[in-house]
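In: I'll drop the sequence and a predicted model, then ask my questions.
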Amino acid sequence: MKKLIVTILIAFAALAPMHLDNDYLRTDTFAAVTIQPGESLHDVAGRYTINEADKAQLIEAICEINGVHADTPLKAGRQLQIPVRANADGGAASRAIAQK
């Protein structure tokens, strides 16, 4: 019986999400974005954060949530769900939109 329980726990741990340190994957707030011609995931993520470490996590989360790969070109007109993190002070979710 102990072997069965240990096996189940190991299987669960192996199949559990490994992105526990990515806050974007734990949010329940999303923005809908329509991809413009020539736009990349890096461009989209740049609208929501200017911090490069956050941008990498955001791109990872966008890929996982929308079923896309980071290196795959995005088709203009496609709509993506962008996870938006809550403010550090616990306030409502906000987005830092970079100026074009």
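Out: Here it is on my side, so go on.

In: rest of the way, CA atoms for contacts and neighbours
Out: OK.

In: Quickly find the element holding the most centrally placed residue in the chain.
Out: For the chain, the residue nearest the mean C-alpha position is A61 (1.7 Å; C-alpha atoms, centre = their mean). Using DSSP states H and E, A61 falls within helix 52-66.

In: next, the one to line up against it:
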Amino acid sequence: MAFEYRVQAGDTLWDIAGRFGDGRTDRRQAVYEICRMNDITAGTLQSGMSILIPGTNPGRIQTGL
């Protein structure tokens, strides 16, 4: 299961993984999963991109979608 998130200016994969993490998964593993699901690297992440985040949308953050 995954949900879509629109990358905001200043977002990093590390921040996104921490923001949406469940607290049980290592953040490094979460970053790896986000990269794998979206075929991206930290260097290719850009504001405005829509990416898939593993898990369910916690509803805490507006995605703009």
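Out: Cool, got the structure. Treat the numbers as computed from the prediction; the structure is a model and nothing was measured.

In: on contacts alone, who are the packing partners of the helix holding A61 of structure 1?
Out: With contacts taken as 3 or more C-alpha pairs under 8 Å, 6 or more residues apart in numbering; DSSP states H and E, helix 52-66 of structure 1 sits against helix 41-48, strand 79-83.

In: and those as JSON lines, adding distance to A93 of structure 1 and mean neighbour count?
Out: As requested, the helices and strands packed on helix 52-66 of structure 1 are exported to JSON lines (distance: least, C-alpha to C-alpha, whole Å; neighbours: other C-alpha atoms under 10 Å):
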{"stretch": "helix 41-48", "distance to A93 of structure 1": "12", "mean neighbour count": "19"}
{"stretch": "strand 79-83", "distance to A93 of structure 1": "10", "mean neighbour count": "19"}
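
In: and F12 of structure 1, which of those is closest to it?
Out: Of all the helices and strands packed on helix 52-66 of structure 1, strand 79-83 sits nearest to F12 of structure 1, with 25.6 Å by C-alpha to C-alpha.

In: what's the mean deviation for that closest one versus structure 2?
Out: Comparison of strand 79-83 of structure 1 with structure 2 after fitting gives an average deviation of 0.5 Å (mean C-alpha distance after the TM-score superposition for structure 1).

In: still on that earlier bit, figure out which of the helices and strands packed on helix 52-66 of structure 1 is closest to I5 of structure 1.
Out: Relative to I5 of structure 1, the nearest member of those by C-alpha to C-alpha is strand 79-83, separated by 35.4 Å.

In: what packs against that closest one?
Out: Going by 3+ C-alpha pairs under 8 Å, 6+ apart, strand 79-83 of structure 1 lies up against strand 30-34, helix 52-66.

In: Deepest-packed of these, please.
Out: Per-stretch averages of neighbours, counted by mean count of other C-alpha atoms under 10 Å, single out helix 52-66 among these, with a mean of 18.
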